[in-house]
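Asker: Following is a predicted model, sequence given first.
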Amino acid sequence: MRTLNQYIDRATDSLLGARMQVSPAIRTQLEAGLFGSVPIFLGGIFNSIAVAGIAVWRQPTTPFFIWLAVEIGLGIVRLPVLLAGRRALRNGRTPPKTTAALLSSAWAASIGFGAYFSLTNHDWVLSTIVCLSAAAMVSGICLRNFGTPRLAALMVFLALAPSTIAGLIASEPGIAIISVQLPVFILTIFSASFVLHRMMVSQMTALNDLEKSEFFNRIILESSPDYTLILNEQHDIIFCNRPNSALRDSDDLIGIAWLSLLHPSDQALGEKALAAVVRDGSANLTTRRIDPDGRMRWFDVIASRISDESGRILIVARDITHQKRSEERALWMARHDPLTGLPNRAVLQDQLDAILETDQPAAALLMLDIDNFKTINDTLGHDAGDRMLSTFAARLQAALGEDELVVRLGGDEFAILISARSDADVWSAGARIYSGLCEPFEYQGRLLACGASIGASRLGLDGGNRSEIMKAADIALYAAKTAGRGQLKLFESSMKAEVEGRETMVAAALTALKRDRVMPFFQPKISLGTSRIVGFEALLRCTGVDNQVLGAEDIKAAFDDPALCAVLSERMIERTLAQIESWLAAEVPFGHVAINLTAADFRREGFVESLLTRMKRKRIPPSCLQIEVTETVFLGRGAGYVEAALRSLSESGILIALDDFGTGYASLSHLSQFPIDLLKIDRTFVQQLGQSPEAGAISAAVINLGHCLGMQIVAEGVETLAQESALIALGCDVCQGFLYSKAMPAEAVPMVLLGQDVTPLRVHRA
């Protein structure tokens, strides 16, 4: 059954199809002719029934009664099929095409049956009526079924072919001519049907493509983010589509002059663009428009000439307001500080260059650092730091005039560019600044000082270009900070020499690190009770470019840089441990080596654990190493961690020495809080022994205090026999200094240790 249905479907498709390949949508429209034109359908049914009725009236014979009955039956059956098919098409379902095609063919065959019997019955009146009706019905078949030319051709054949046969067998000779005319007529109808079909299919295809294109273009326009306008020759808007809107919603701009929509300042630019379109075919411009609500909007406009000789112009405008604002914001951000809203370094540099291009620049540059900003940031957090920066910036702006440029350079660094014809103008500006900063501000219940150090340079006087001016102000700022902060310093040439000296120190340290010329030298520590070497202190030495040996004092500026200081310290620890390992392997009786550590070392994560691990790996006993720290490691936020680190070292068996005791800020409570084993009397007291009673009293107090706490006392910087004698009298335990020996390279240590067996060590002093 399924195979039969498929065969029927294929036969139906073939009968209702044509040679031209069409889309399914057009084919459905063509096949819909089977169910279309109800008047033609009813006219054909009624006409065929009427003609059959006339035939029965004139010739009441069986064939004509059969014909009438068939016509009535087909009419009764075909009408419901027609109506069902129309409903199916309206509802998007498949209509009964096969049934309709078979019934249409049966009806055409019935017409041919009636015509045949009319021509062979010798009733020429009836024959004339039937033939005229058949011709009319053939016309209706062609009109109604042009969409299915094969079906139309079959129906014409079924309707006229019997008349051709009847003409051949009729007794009247004149009727025979029908047998010649009808085939020609049938062929003509066939040809006309297929030609009409091709024409209609071509038109329907073109219309369908046009509808698709129009729909597609409408969708593009309605979903486009751009304004699309068409201007006539007078540049009035004759078509408009707004972004993401239906075309009918944009009619309010029709008839308005396009130039009137532009910002008044841009109308001349718009006229030039329209002239360029007429001349060159296209133009581009960026323009503005003020909306009725007062907001400014920016548009990127492309204008093109429509190539249809109409003189019309196509305008495509994209709203770039957001992009424009983003660009303006990006430009502002590129030249301003986002936290304070102040201009940044780039603005300052441009202003400096502009002023320096004048013949006599009467201006000064002030560089400012917030005093103790790092302490506030570290103790109270970054929110407090940000509040400090914002408050500082606001007070600077309030203290100065509108013509004076206030800039944030970064971090807690600010700069001010002022008009200044003399030094007095600079001092006056400084006074106004300090007056505006003098009041503390409140943050979370705390009062925070808003002080600053200021360095100033004068344009033209302290440098001829921007770089020199900024460097001079920076040097003056450094001088203000080192002089005690909270003050203003004007640049002087002597300041530059000091800074250059610091830069030379840093450069020497960096060069020594790069060339691996940082090494420990060792200064002996002498027991005053036995006059023998009990250990050494490792002191940093490095070799400069000219092979000159530099001490820590020669590169002391490098230790102000935390990162560089950490690298130097790590290199010293590494080399010292390697030397101790070498001496242990060679059984050199060096006693112990003391290494100086800074607060920065203890802030390094895992420092103590790493040190103990390396000692264990090198098999260095804890008794061979001492750690020397100054009182500064006990101060600041990291004191708790430093205490834990020192206890870890002490518990491992390493002795801890407090260096430069009495010169720093430590209190006596630190001696009991931290695990201190040795106190080192600073050289400033030792060098005044015998000359200053105060120095002797302080040294005696330190020695007595240390002994009472069970600590060993070490005096450094001993250079004379008188100093040694005084220390012996005070009960000092160990001394070191030039009286005994300068710091020496590692290879000299074994010989010095060997020589002390036969000769007093002080003979070896250099």
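Answerer: Perfect, thanks for sending it.
Asker: C-alpha from now on. contacts and neighbour counts both.
Answerer: Noted.
Asker: Let me see the contact set for the nearest residue to residue 144 once chain neighbours are set aside.
Answerer: Nearest residue to residue 144 in three dimensions, chain neighbours excluded: residue 33, at 6.1 Å (CA to CA, 6 or more residues apart in numbering). Neighbouring residues of residue 33 by CA atoms under 8 Å, 6 or more residues apart in numbering: 144, 145, 146, 147, 148.
Asker: Apply 10 Å and report the result again.
Answerer: 86, 143, 144, 145, 146, 147, 148 (CA atoms under 10 Å, 6 or more residues apart in numbering).
Asker: likewise residue 324?
Answerer: 297, 298, 299, 330.
Asker: in what helix or strand does residue 228 lie?
Answerer: In the assignment (DSSP states H and E), residue 228 maps to strand 226-231.
Asker: what helices or strands is that strand leaning on?
Answerer: helix 177-223, strand 237-241, strand 296-305, strand 313-319 (3 or more CA pairs under 10 Å, 6 or more residues apart in numbering; DSSP states H and E).
Asker: any chance of those in CSV, plus mean neighbour count and distance to residue 378?
Answerer: Listed next are the helices and strands packed on strand 226-231 as CSV, based on neighbours: other CA atoms under 10 Å; distance: least, CA to CA, whole Å:
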stretch, mean neighbour count, distance to residue 378
helix 177-223, 15, 55
strand 237-241, 21, 60
strand 296-305, 20, 46
strand 313-319, 21, 48
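Asker: closest one to residue 551 among those?
Answerer: strand 296-305 (67.1 Å; CA to CA).
Asker: relative to strand 226-231, how tilted is the closest one?
Answerer: 50 degrees (axes from the mean of the first three to the mean of the last three CA atoms, to 10 degrees).
Asker: Taking strand 313-319 as reference, get the angle to the strand holding residue 228.
Answerer: 160 degrees.
Asker: Strand 226-231 versus strand 237-241: what angle between them?
Answerer: Using the same axes, to 10 degrees: strand 226-231 against strand 237-241 is 160 degrees.
Asker: got the angle for strand 226-231 vs helix 177-223?
Answerer: 120 degrees.
Asker: Check which helices and strands whichever strand or helix holds residue 481 sits against.
Answerer: Using DSSP H and E, the element containing residue 481 is helix 466-482. Judged by 3+ CA pairs under 10 Å, 6+ apart, the packing partners of helix 466-482 are helix 345-356, strand 363-370, strand 413-419, strand 452-458, strand 488-490, helix 493-514.
Asker: dropping in the other structure now:
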Amino acid sequence: MRQDDGVLPRWTVTRWLVECAGVVPAEIRPSLVQGLYGSLPIFLGGVFNTILVSSIVALRIPTPPFLIWAALEIGLAALRLPLLVKGSRAAQSGKRAHIDLYILAAVCWAGSVGYGCFITLLSGDWLAATLVMLSAAAMTGGVAFRNFSAPRLVMVMITLSLGPCAIAGVMSRELIMFATALQIPMYIYAMTHAAYRLNAMLVQTMRSERENGRRARQDTLTGLLNRAGLEDVITRRTDGTNSGATLFYIDLDGFKAINDTLGHAAGDQLLVKVSQLMRQVTPATDVVARIGGDEFIVFADQMNPDEACQTAQRLIDTLSCTPFLLNNTNVTVAASVGISIRSGAPCDLSALMLEADRALYDAKLTGRSRAVLATVA
């Protein structure tokens, strides 16, 4: 399980409630669910509103149904607030959040509001009924725009809170309430539709942000990391550690001649094929990047000098022995490699690359198609 998956619900019913329309990438789902924790001021405003209204109505009509409603609102608020605060903190820190209980408590709160609307409308106290229905309508606006990352949850909450109003309106046998009962389903539909539209916009925005971030860190031709992506991965990989590292700075020998002879399109094909080969022959734990032109970086765990030189030579031999079909012509390409090793010190990518670049220059200067080891720190 990924660290941020701790925010995702586990129960069948709560998973159903937070599912969105269409296909949502797995990496986006945790962010969408985390958005349910929303804004604390909006949450407090809704809770204060329903507690205040239920308490006023209970004082005005001090019968068991209304006293139960006021107690429900207070009890649910006492449950939901800690779940909100603790869950929000847990989600931000990557820990397991009690999202299932939080979602279920939100649904119960909506049901409590609907219960209050129902009993108030049937009480015949139209002043109290007006206050309760206005409060419920205001609450549903907050529900829609606070929880639109889960539009199905919005639909359920609004239906639970306003649906009983329509039922009670019909049961009241008051003509004006019949009109209200007819409008409520349309209102529920409109708010739910708005939540789905907002959700679609949110998902598309998140997709675009991730795609832009990917493009900013990835070489568009080969799919390897670029310099920015390499720095980002290495920073996260070595954060707070002094485990050391080995960097191979690779430059293709004879690439310009192939480019000039077969054309730039063939040169691009060669770069793609070389990138694929590098991915195949390097361990999955190594980081492979193209930093421009025909220059590549392989970032690996710390090796001793002999092991690093042997690794570089295997890469050189593999490249030189592999034919690449370009424009119906088999071509081979060699490589020169500069190696830099850091041990027991924080990783400085710029320093490693500078050392490896100098070693690469020496490799080119002394005959190409060879590996040269820079100083070992």
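Answerer: Perfect, I can see it now. Everything numeric in this text was worked out from a predicted model, so none of it was measured.
Asker: now what about the TM-score between them?
Answerer: The TM-score (TM-score structural alignment, normalised by the length of structure 2) is 0.57; 237 aligned residues with a CA RMSD of 3.1 Å.
Asker: which of the contacts of residue 33 of structure 1 map to contacts in structure 2?
Answerer: Here is what carries over to structure 2 from those, by both residues aligned by TM-score structural alignment, their matches' CA atoms under 10 Å: 86, 144, 145, 146, 147, 148.
Asker: Map the third one across to structure 2 for me.
Answerer: Under the alignment (TM-score structural alignment), residue 145 of structure 1 maps onto residue 147 of structure 2.
Asker: Correct me if wrong: that match contacts residue 153.
Answerer: Yes - contact between residue 147 of structure 2 and residue 153 holds when scored by CA atoms under 10 Å: they sit 7.5 Å apart.
Asker: Overlap of the contact sets of these two?
Answerer: Common neighbours of residue 147 of structure 2 and residue 153 (CA under 10 Å, 6+ apart) are 18, 36, 195.
Asker: on that earlier part again, may I see the helices and strands packed on helix 466-482 of structure 1 organised as JSON lines, with distance to residue 61 of structure 1 and mean neighbour count added?
Answerer: Shown next, in JSON lines, are those (distance: least, CA to CA, whole Å; neighbours: other CA atoms under 10 Å):
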{"stretch": "helix 345-356", "distance to residue 61 of structure 1": "116", "mean neighbour count": "16"}
{"stretch": "strand 363-370", "distance to residue 61 of structure 1": "128", "mean neighbour count": "26"}
{"stretch": "strand 413-419", "distance to residue 61 of structure 1": "124", "mean neighbour count": "21"}
{"stretch": "strand 452-458", "distance to residue 61 of structure 1": "131", "mean neighbour count": "29"}
{"stretch": "strand 488-490", "distance to residue 61 of structure 1": "137", "mean neighbour count": "24"}
{"stretch": "helix 493-514", "distance to residue 61 of structure 1": "130", "mean neighbour count": "16"}
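Asker: Export the ones you listed to a markdown table and append columns for distance to residue 176 of structure 1.
Answerer: Conversion of these to a markdown table gives the following (distance: least, CA to CA, whole Å):
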| stretch | distance to residue 176 of structure 1 |
| --- | --- |
| helix 345-356 | 110 |
| strand 363-370 | 124 |
| strand 413-419 | 120 |
| strand 452-458 | 128 |
| strand 488-490 | 133 |
| helix 493-514 | 124 |
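Asker: so which of the ones you listed gets nearest residue 90 of structure 1?
Answerer: Going by CA to CA, the one of these nearest residue 90 of structure 1 is helix 345-356, 73.3 Å.
Asker: which of the kept ones among the contacts of residue 33 of structure 1 tops the neighbour count?
Answerer: Taking other CA atoms under 10 Å as the neighbour criterion, residue 147 ranks highest of these with 29 neighbours.
Asker: OK, contacts around it?
Answerer: 16-18, 26-34, 193-194, 196-198, 200-201 are the contacts of residue 147 of structure 1 under CA under 10 Å, 6+ apart.
Asker: Provide the aligned range in structure 1 for stretch 80-91 of structure 2.
Answerer: Against structure 1, stretch 80-91 of structure 2 falls on residues 78-89 (TM-score structural alignment).
Asker: quick one: the matching stretch to chain centroid distance?
Answerer: 64 Å (CA atoms, centre = their mean, to the nearest Å).
Asker: which residue packs closest to the counterpart of residue 126 of structure 1 in structure 2, ignoring adjacent ones?
Answerer: In structure 2, residue 126 of structure 1 lines up with residue 128, judged by TM-score structural alignment. Using CA to CA, 6+ apart and skipping residues adjacent in sequence, the residue nearest residue 128 of structure 2 is residue 57, 6.3 Å away.
Asker: What's the local residue count around the one you found?
Answerer: With other CA under 10 Å as criterion, residue 57 of structure 2 counts 23.
Asker: which residues sit in contact with the aligned partner of it in structure 1?
Answerer: When structure 1 is aligned by TM-score structural alignment, residue 57 of structure 2 is paired with residue 55. Counting by CA under 10 Å, 6+ apart, residue 55 of structure 1 touches 49, 61, 63-65, 67-68, 114-115, 117-118, 123, 126-127, 129-130.
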